[in-house]
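A.B. asks: My questions are about this predicted structure, shown below with the sequence.
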Amino acid sequence: MLATLNTRLWFFLGFLGCCSLLGFGAFLQFVEELEPCPLCISQRLAIMATGLLFLTAAIHNRGVKIYALIGAALALVGAGISARHVWLQHLPPDQVPECSPGLEYVFQNFPLADTIKLMLTGTGECSQIEGIFLGLTIPGWTLIAFLLLATFSLGAIWLNSASKTQP
């Protein structure tokens, strides 16, 4: 099995995993009509960045260790955003930040730095829980997905070294 699984395929599978996560997010938004909050959008951007890095690594097929470390770092940034989202959802109601105007309004009327800060810190709408599956909210599952993506990315280093030691 290891002989047929090379790092190019490994990274491409990671890219497909990220595409699946983004597809599920689109399903929740457009079919289930769940409106994404600023932190949800930030998490999607982190998934997209991780996926694009995986695709680049699969195409380039060089510098496995560097791509794996950068992929893990991107996934851990996304995990940090997800962890903040989970934390906001568990705050007592009197400690939840106020809701902000919609992102479209913010993009049109606020400086880019303020918009990015809003997207990364979250607001009151980020504390709303839209659904729970097996005891976890969507941001909780996204946190797990990011941790798995980071582990998966680092697995490319192991796969690369294991394939070099095989006859």
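C.D. replies: Arrived safely, thanks for sending.
A.B. asks: CA atoms for contacts and neighbours, from now on please.
C.D. replies: Will do.
A.B. asks: And for Gly135, the neighbour number?
C.D. replies: Taking other CA atoms under 10 Å as the criterion, the count of residues near Gly135 is 8.
A.B. asks: swap that for Phe133, please
C.D. replies: One way to gauge burial is a neighbour count; for Phe133, by other CA under 10 Å, it gives 9.
A.B. asks: got it, and Ala75?
C.D. replies: Under the neighbour criterion other CA under 10 Å, Ala75 is assigned a count of 28.
A.B. asks: Second structure follows, compare the two:
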Amino acid sequence: MVIASLLAHPRRVFGAIALICAAMLAFGILYLQNVVGLEPCPMCIVQRYALIIVGVFCALAAFSKGPGGWRLWGLLAVAMSAFGAFTAARQSWLQWNPPAFATCGRDLYGMIESFPLQRAIPMIFKGGGDCTAVDWTFLGGSIANWSFVWFVIFALVILAVLLRGGRAAVRG
């Protein structure tokens, strides 16, 4: 009943997801990075950018007047959520199965500046020693594990809104 009521107002759902993304970014940057002192690895930075883009797409969907606008931004947010989930899943896999010889390697910006993009992107997903480290956990899950969970939640909620259709889109 509550879920059906929320899904009847897609713009509110998109606004809520945008706010959750902003809160997650604030927690990651303001607390984990600046207070705890954790430095993000290349895969963490890619996930951070994916989260920013999901939040921006959801904010644009929330401010769209017609159903065509929020559907377009919603589809783009689902695609970016899937990319973020893939990146987080890959990092989680690296954390559970670290390579035999883990080296820290370059940071994300160093890779992009030093190598052509077609070479830098596979290097990011190959991971380095810092991508396999679990420096912080919550309820047994690493940052990558929780990122994966939230990206999947975002994708599923947005898909539910999109599949629900525009029955109440005018009211949303």
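C.D. replies: Thanks, I have it. Source: prediction; values computed, not measured.
A.B. asks: And the TM-score between these chains?
C.D. replies: The pair, once superposed, lands on a TM-score of 0.84 when counted by TM-score structural alignment, normalised by the length of structure 1; 164 aligned residues with a CA RMSD of 2.6 Å.
A.B. asks: check which helix or strand covers the residue mapped onto Tyr49 of structure 2 from structure 1.
C.D. replies: Residue pairing (TM-score structural alignment): Tyr49 of structure 2 is matched to Leu45 of structure 1. Counting by DSSP states H and E, the element that carries Leu45 of structure 1 is helix 38-60.
A.B. asks: Report the buried residues of that helix.
C.D. replies: Of the residues in helix 38-60 of structure 1, those buried by neighbour count under the rule 16 or more other CA atoms under 10 Å are 38-44, 46-58.
A.B. asks: which secondary structure elements does that helix contact?
C.D. replies: Using 3 or more CA pairs under 8 Å, 6 or more residues apart in numbering; DSSP states H and E as the contact test, the elements touching helix 38-60 of structure 1 are helix 7-30, helix 64-89, helix 112-121, helix 138-165.
A.B. asks: and the third one, how far from structure 2 on average?
C.D. replies: This points to helix 112-121 of structure 1. Taken against structure 2, helix 112-121 of structure 1 registers an average deviation of 3.7 Å after superposition, with mean CA distance after the TM-score superposition for structure 1.
A.B. asks: Which elements pack onto that helix?
C.D. replies: Contacting helix 112-121 of structure 1 under the criterion 3+ CA pairs under 8 Å, 6+ apart are the following elements: helix 38-60, helix 103-109.
A.B. asks: Next up, the contacts around the residue nearest the centre of structure 2.
C.D. replies: For structure 2, the residue whose C-alpha lies nearest the mean C-alpha position (CA atoms, centre = their mean) is Leu51; its distance is 3.6 Å. Shown in contact with Leu51 of structure 2 (CA atoms under 8 Å, 6 or more residues apart in numbering): 21, 25, 81, 84.
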